[in-house]
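> need a structure here:
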Amino acid sequence: MPRLILLRHAKSAWDDPALADHDRPLNRRGRAAARLMAKPVAEAAPDLVLCSTARRTRETVEHMVDAGAFPAGRVVHDAALYHAAPAAILAVVGIHAAGHAAVMVVGHNPGLHELAASMATAGDDRARTALAAKFPTAALAVLDLAGPGWRPGDARLTRFVTPRMLEAAAGQ
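Coordinates of the predicted model:
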């Protein structure tokens, strides 16, 4: 059963109005969140990581690699993921996913949130409620698909976690 893992980039900086959106880096909070989310990402076990070419997504992935979530050799950057709609995200997955059981996409809202919501037709009720409400920066959705393809619907949301959830669980 294929697994689709969706990770929104961590919090980005807005302090330089001269920077193009594509070039915005992570801020301090974003860097910390990326490191914090490395453990749940590692537990989801992606064997391929598809990453938008935006600086904030690339930096999110770099912090996760540094924290041991997955090796850098599993990462493929694809410009088509930059602010992609759900259908475009699935098209990119379809292009790269052959031979991979667990594909992670690191990208942007609203496309990631819309894709996760459209695919999560079953799963943990609390996770589905949290996902329906919001897909914040550095949020992670783990979807186990019922069939062999990478199509909307018929996926079980097995985990939805955000940095705030992890901080609350740790008493921070």
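
> From here on, just use CA atoms for contacts and neighbour counts.
Noted.

> what sits against Thr57?
8-10, 51, 106-107 (C-alpha atoms under 8 Å, 6 or more residues apart in numbering).

> Next, the second sequence, to be compared with the first:
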Amino acid sequence: MMKTLYILRHAKSSWKFEGLSDQDRPLNKRGREDAQLMGQELASRGLKPDLILASPAVRALTTATLVGKELGYQPEDIVLDERVYAAGIKDLMEVVQETPKDVQSLLLVGHNEGISDFANELSPENLARLPTAGIVALQFDCDNWTEISRDNADFLFFDFPKNYK
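A predicted model of the protein is given here:
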């Protein structure tokens, strides 16, 4: 069995609304366009993760929703996990390792710096810091999410919006 993990940093957020909390910041216009673009690119590869799991922060949830829409997901099918917001490597590993065994592919939508650090922790390839709406795909030779590690990982791809502009 194999497990496939797609690690996605949320798209570009807006700083226009000064009174908003960090969790409530929305995507800006470019962010909405980039999230849709990356969803289209994933769809063109024929990818449809079994589960989309995201931070509940507005910018991460909106990114997950826009990407998910391109992959045929309904917004209510996206699972939110508070631990993904402001998470480090250990937190993200815990969240992913709790994924049910029957889920073969998972799209995780989170925030930097944690999401980039997590991708680099698991990837056999050295990765740059994930740009907004950047996605890394890794495949693991294991039966259970508790077994994922760099030692059983294969790097599939690293993609981001500027590849298409």
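
> For the two chains, what TM-score is obtained?
The TM-score (TM-score structural alignment, normalised by the length of structure 2) is 0.88; 158 aligned residues with a C-alpha RMSD of 1.6 Å.

> can you name the two of the contacts of Thr57 of structure 1 that are farthest apart?
Put simply, by C-alpha to C-alpha the two of those set farthest apart are Ala10 and Cys51, 12.7 Å from each other.

> Neighbour count: those two, which is higher?
For Ala10 of structure 1 versus Cys51, the count of surrounding residues by other C-alpha atoms under 10 Å is larger for Ala10: 31 against 25.

> Neighbours of the aligned partner of Val109 of structure 2 in structure 1, how many?
Aligning on TM-score structural alignment places Val109 of structure 2 opposite Val106 in structure 1. Using other C-alpha under 10 Å, Val106 of structure 1 has 27 neighbouring residues.

> follow-up on the earlier one: which one of the contacts of Thr57 of structure 1 is nearest to Thr129 of structure 1?
Checking these one by one against Thr129 of structure 1 (C-alpha to C-alpha), the nearest turns out to be Arg8, at 17.6 Å.

> what about that closest one, distance to Ala97 of structure 1?
Shown here: Arg8 of structure 1 relative to Ala97 of structure 1, a distance of 19 Å by C-alpha to C-alpha, to the nearest Å.

> More neighbours: these two, which one.
More crowded of Arg8 of structure 1 and Ala97, by other C-alpha under 10 Å: Arg8, with 25 against 21.

> which residues does the more buried one contact?
57, 106-109, 112, 135-140.

> Quick check: the match of Val109 of structure 2 touching Ala34?
No: counting by C-alpha atoms under 8 Å, Val106 of structure 1 sits too far from Ala34 to count as a contact (11.4 Å).

> so what sits against both of those two?
By C-alpha under 8 Å, 6+ apart, the residues touching both Val106 of structure 1 and Ala34 are Val61.

> Which position in structure 2 pairs with Arg58 of structure 1?
By TM-score structural alignment, Arg58 of structure 1 lines up with Leu61.

> got a list of what its match touches?
When contacts are taken as C-alpha under 8 Å, 6+ apart, Leu61 of structure 2 is in contact with 54-55, 80, 109.
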